[in-house]
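Asker: Predicted model, plus sequence, below.
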Amino acid sequence: MAYAGPPQQSWPVRPPFQRKVREVGAPLGVLILLGIIAGLIVIALTALNPVGASIGFVLSGLAIAVVVLAYIWLDRWEPEPTRLLVFAFLWGASVAVVMSVIIGLFLDALIAAEGSEESSWISIAVGAPIIEEAAKGAFLLLMMTGRRRNELNSLTDCLVYAGLVGAGFAWLEDILYIAGGESLGDSLLTAAIRLIMGPFAHSLFTTMFGIGVWFALQNRNAIAKAGCILLGYVGAVIMHGLWNGSSVIGPETYFAVYFFWMVPVFVFAIVLGVRSRRREQRIVAEKLPGMVAARLVTPSEATWLNSIRNRKLAIGHVTRTAGKPAGKAVKAFAAQVVALAFVRDRIDRGFGDERVYAMQTEEAYAVHAARMAAPALQALAGFHAPPVR
């Protein structure tokens, strides 16, 4: 049954594509290749400095694990495909790093040819940000193409992908810097500075690019799209340049930039992420009445599908009474309802084309399939979650 929406509205539904539109993920071979590249880089660093690389691998892994978990938490409402999340991290830890190193070496050679004392500062504060943010941002541009575009349903999605690309880049870069220490003390000092003060730094820089991509997706005009992406890229480069440049000038400038610029922007990014996730919740709540009218969702189910808290209560209730497999099936049903709501929202905002209407039909059928696979939903017939405040 196609999602028809409230009776008072006429929402056209097109025939579904022959292949599933929603299922998007990076090919397994690509993930393996990127993982091998990242692994070879770590192995090479270990061969050059076993102690430093080992310290970097452990400490950077722990710090970046916190960053990754933070983005997974942010992504709870409409979880992205696991393979794409892994793809984002591995892109940052392999493609972006390799691109940055190759282009950076070429640029450093050109700058060093001048022989001035300012060449080193220019390379760190200008050259590195321009190259690295372009290499990381290339993943988000890739996400805007083909079926991957269907996964960028909200600002939260853009923030999550940008953050994970930055996390992957930071993970390998931190290992590289820590392994470059001439002694154990140097490695530990570098680890303390980089991992205590800046584990979220690269993710924060690329967040600016992610915001630009999100605004680009809200425009139909090609020039406006390019302008939004360019502004996001420039914002990422400026933030990165201030961070790198302050570390070269001196500790006073470095700490001033950290506390009076980086920390406020970081707080802003947190607020932006939380507000974006709340907006996702509002979108789903607004589309539930239409799903109830189309008999895709029952009135009882609508009471617990409208918030993360209520959804957790319902899934927990099923898990306790019918077991973990039943709870996972209900969770999959809830995720499918959310996916349909975002497709419907895209149409309501005027971005509906033949492909999006086909997605709507596919997602509606997928909701039916998820319901058939979750007989434990019947156990929630009398379950009424508390109202959302």
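Answerer: Here it is on my side, so go on.

Asker: going forward, measure contacts and count neighbours with C-alpha atoms only.
Answerer: Will do.

Asker: The host helix or strand of residue 270 packs against which elements?
Answerer: For residue 270, the host element (DSSP states H and E) is helix 263-293. On a contact count with 3 or more C-alpha pairs under 8 Å, 6 or more residues apart in numbering; DSSP states H and E, helix 263-293 meets helix 50-74, helix 155-179, helix 201-217, helix 299-302, helix 324-348.

Asker: TSV for those helices, including distance to residue 265?
Answerer: Output for the helices and strands packed on helix 263-293, formatted as TSV (distance: least, C-alpha to C-alpha, whole Å):
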stretch	distance to residue 265
helix 50-74	16
helix 155-179	14
helix 201-217	8
helix 299-302	37
helix 324-348	28
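
Asker: closest to residue 23 out of those?
Answerer: helix 324-348 (11.2 Å; C-alpha to C-alpha).

Asker: gap between residue 318 and residue 330?
Answerer: According to C-alpha to C-alpha, to the nearest Å, residue 318 and residue 330 sit 8 Å apart.

Asker: now for the helices and strands packed on helix 263-293, which one comes closest to residue 33?
Answerer: Short answer: helix 155-179, nearest of those by C-alpha to C-alpha, at 15.0 Å.

Asker: Name the residues that touch the helix or strand following the closest one?
Answerer: Later in the chain than helix 155-179, the nearest helix or strand by DSSP H and E is helix 184-197. Residues from elsewhere that reach helix 184-197 (C-alpha atoms under 8 Å, 6 or more residues apart in numbering): 51-52, 55-56, 59-60, 63, 174, 177-181.

Asker: of those, closest to residue 289?
Answerer: residue 63 (42.9 Å).

Asker: Give me the distance between the closest one and residue 115.
Answerer: Relative to residue 115, and taking C-alpha to C-alpha, residue 63 is found at 38 Å.

Asker: Looking at those two, which is more packed in?
Answerer: Comparing residue 63 with residue 115 by other C-alpha atoms under 10 Å, the one with more neighbours is residue 63, at 19 against 10.

Asker: Next up, a structure to set beside the first:
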Amino acid sequence: MTHSFPRPAPQPPVPAYRSDPAFDAVPERARHRYRPRRLWRSRVVRLGTVSTLLALCGLVILALVREQTGTEGFLVGLGLAMLPVPLLLGAFRWLDRVDPGPWRNLIFAFSWGACAAALVAIIANTFAHRWIATATADPSAADTLGATVIAPVVEESAKAAGVLLLFLFRRRDFGGIVDGVVVAGFTATGFAFTENILYLGNAFGEDQEIGTSGFASVTAATFFVRIVMSPFAHPLFTVLTGIGCGIAALTARRKRVRRAVLPLLGLVLAMGVHALWNGSAALGPWGFYAVYGAFMVPAFGLLTWLAIWTRQRELRTISGELPAYAAAGWISPAEPLALSSMRARGLARSYAARSFGSPAARAVGEYESFATSLAFLRHRARRGAADPDFAAREQELLYHLWQRKEVAGPALTYAARATGRVWTPPPHRDYAGYNPYRS
């Protein structure tokens, strides 16, 4: 009986190294694309249009929230709602340290959630609530149905639109699960920020009417539930959409149905979890705590583990893919192991800063980013998910590595030695042909 095993994916050939490479496939406009970023080098028309639209949405949402909460309530809600934002954004940015995405994408994601998605949600939810209340002549039923059915669909769709825009129009910056988690997390954090202003501002206004204050106030209870217990709720929902987009980005281009279905599946799961969370209040006085303890906390822990595991997998991808370029002579043998360690990366930047100043440290940081993108590009090519311009993109990244090699190479070699990540063969053994990166 014979067994057939799947053939391993073909290794993409590495461009031959020369002492004076020509980089013929790199267009002139791309030769300066990754120099230190300046606003005036970006696409001014697109940036201006998107910024104007988001600013208009922000002004409208500001007016709507202030109208509902009053000026004093708005200021109180704003101050309290800001407390978890740095913590959440910092956690997502930490997760993105291996291959950090451009800040412009993250600023867009947060702004979309806080302005555009929140505006759509307020308008759509208000309209749906009034329609259901009129059709059923039962305001309490409208509240329950709106919270458990309408709100999850509207809010998750509005947030997902921002994630999908980046997935479709910033594909180079959307390479996997971590990118999807980070973009979705920033979008949902922005949305939760605006929503918390509304809830906390209304709670403060209610306290002002009935004269309560302190720990027994509605504001304190709302703050405890939304800011202390569940600041991760909205990010948890929308991250499911981001994971779907991230897996789709890793899927081979020939599997078009799967690439289209995965983001939709993530969106449906986000809606379902959101509906379960909102509907927990209808399960009785202890329903919220039961759902929180039995589902939300374990789900949050599982997704946190998945995100951290995926980040470690990205580091392993770097150590597994870059040796091909080291063997060809594009980078030094020590660099793949140094680049696959966050500690070694930091040491390399510090070494460059001490030796040559901050411009050198910035060049090393850019080198690390380009090398990481190169490893992910090759990894996607081996999985059959590379874009048609793979060769040009590979040469473009090699060009930018070449521009910074003189400074970054010694810094990364120093960092590899300082962290003990330089492989040396033990004596009395023949290691000819052995590749330490594949061990």
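Answerer: Now that the structure is in, tell me what you want to look at. Since the structure is predicted, the reported quantities are computational estimates derived from the model, not experimental observations.

Asker: so what number do they get for TM-score?
Answerer: TM-score for the superposed pair, counting by TM-score structural alignment, normalised by the length of structure 1: 0.89. Supporting figures: 379 aligned residues with a C-alpha RMSD of 2.7 Å.

Asker: Might you report the residue contacts of residue 339 of structure 2?
Answerer: Contacts of residue 339 of structure 2 by C-alpha under 8 Å, 6+ apart are 315, 318, 319, 345, 368, 371, 372, 412.

Asker: would you list these in TSV and tack on neighbour count?
Answerer: Formatted as TSV, these follow (neighbours: other C-alpha atoms under 10 Å):
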residue	neighbour count
315	20
318	27
319	23
345	23
368	25
371	24
372	25
412	30
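
Asker: Give the residues shared as contacts by residue 318 and residue 330 of structure 1.
Answerer: Joint contacts of residue 318 of structure 1 and residue 330 (C-alpha under 8 Å, 6+ apart) are 376, 377.

Asker: contacting residues around residue 376 of structure 1?
Answerer: Residues near residue 376 of structure 1 by C-alpha under 8 Å, 6+ apart: 318, 322, 326, 327, 330.

Asker: Distance check, the corresponding residue of structure 1 for residue 264 of structure 2 against residue 133 of structure 1.
Answerer: Under the alignment (TM-score structural alignment), residue 264 of structure 2 pairs with residue 230 of structure 1. Distance of residue 230 of structure 1 to residue 133 of structure 1, given as C-alpha to C-alpha: 11 Å.

Asker: again, but for residue 366 of structure 1
Answerer: Taking C-alpha to C-alpha, one finds residue 366 of structure 1 at 38 Å from residue 133 of structure 1.

Asker: And the two? Which one has more around it.
Answerer: residue 133 (25 against 21).

Asker: from what I can see the more buried one touches residue 207, true?
Answerer: No: using C-alpha atoms under 8 Å as the test, residue 133 of structure 1 is too far from residue 207 to be in contact (10.3 Å).

Asker: what's the overlap in contacts for the two?
Answerer: The contact lists of residue 133 of structure 1 and residue 207 share residue 236, where a contact means C-alpha under 8 Å, 6+ apart.

Asker: Excluding chain neighbours, what is closest to the match of residue 264 of structure 2?
Answerer: residue 212 (7.3 Å; C-alpha to C-alpha, 6 or more residues apart in numbering).

Asker: tally of neighbours for the one you found?
Answerer: 25.

Asker: next one: residue 308 of structure 1
Answerer: For residue 308 of structure 1, the neighbour count with other C-alpha under 10 Å is 16.

Asker: what's the closest non-adjacent residue to it?
Answerer: residue 77 (6.5 Å).

Asker: now that neighbour, what's its secondary structure?
Answerer: Recorded secondary structure, residue 77 of structure 1: coil (DSSP: H, G, I helix; E, B strand; the rest coil).

Asker: does it really touch residue 279, like I thought?
Answerer: No: counting by C-alpha under 8 Å, residue 77 of structure 1 sits too far from residue 279 to count as a contact (10.4 Å).

Asker: neighbour-wise, which of those two wins?
Answerer: residue 77 (20 against 15).

Asker: so what corresponds to the more buried one in structure 2?
Answerer: Per TM-score structural alignment, residue 77 of structure 1 is aligned with residue 98.

Asker: Over to residue 159 of structure 1?
Answerer: Per TM-score structural alignment, the equivalent position to residue 159 of structure 1 in structure 2 is residue 181.

Asker: how close does that match get to residue 107 of structure 2?
Answerer: Counting by C-alpha to C-alpha, the gap from residue 181 of structure 2 to residue 107 of structure 2 is 15 Å.

Asker: Residue 97 of structure 1: neighbouring residues, count only.
Answerer: Neighbour tally, residue 97 of structure 1, other C-alpha under 10 Å: 23.

Asker: Three-state assignment for the residue of structure 1 positioned farthest from its centre, please.
Answerer: Centroid-distance maximum for structure 1: residue 115 at 41.0 Å, with C-alpha atoms, centre = their mean. Three-state call for residue 115 of structure 1 (three-state DSSP): coil.

Asker: try residue 256 of structure 1
Answerer: helix.

Asker: Trace residue 123 of structure 2 over to structure 1, please.
Answerer: So residue 123 of structure 2 corresponds to residue 102, using TM-score structural alignment.

Asker: Could you find the closest non-adjacent residue to residue 242 of structure 2?
Answerer: residue 180 (4.0 Å).

Asker: my read: that neighbour touches residue 238, true?
Answerer: No: in this structure, residue 180 of structure 2 is not within contact of residue 238 by C-alpha under 8 Å, at 9.7 Å.

Asker: Looking at those two now, which is surrounded by more residues?
Answerer: residue 238 (32 against 28).

Asker: what do we get in structure 1 for that one?
Answerer: By TM-score structural alignment, residue 238 of structure 2 lines up with residue 206.

Asker: For that match, list the residues it contacts.
Answerer: Counted by C-alpha under 8 Å, 6+ apart, residue 206 of structure 1 has contacts 133, 136, 137, 162, 163, 165, 166, 236.

Asker: For the closest residue to the fifth one other than its chain neighbours, give me its contacts.
Answerer: Spatial nearest neighbour of residue 163 of structure 1, chain neighbours left out: residue 203 (4.3 Å); criterion: C-alpha to C-alpha, 6+ apart. The contact partners of residue 203 of structure 1, by C-alpha under 8 Å, 6+ apart, come to 162, 163, 164, 165, 166, 167, 170.
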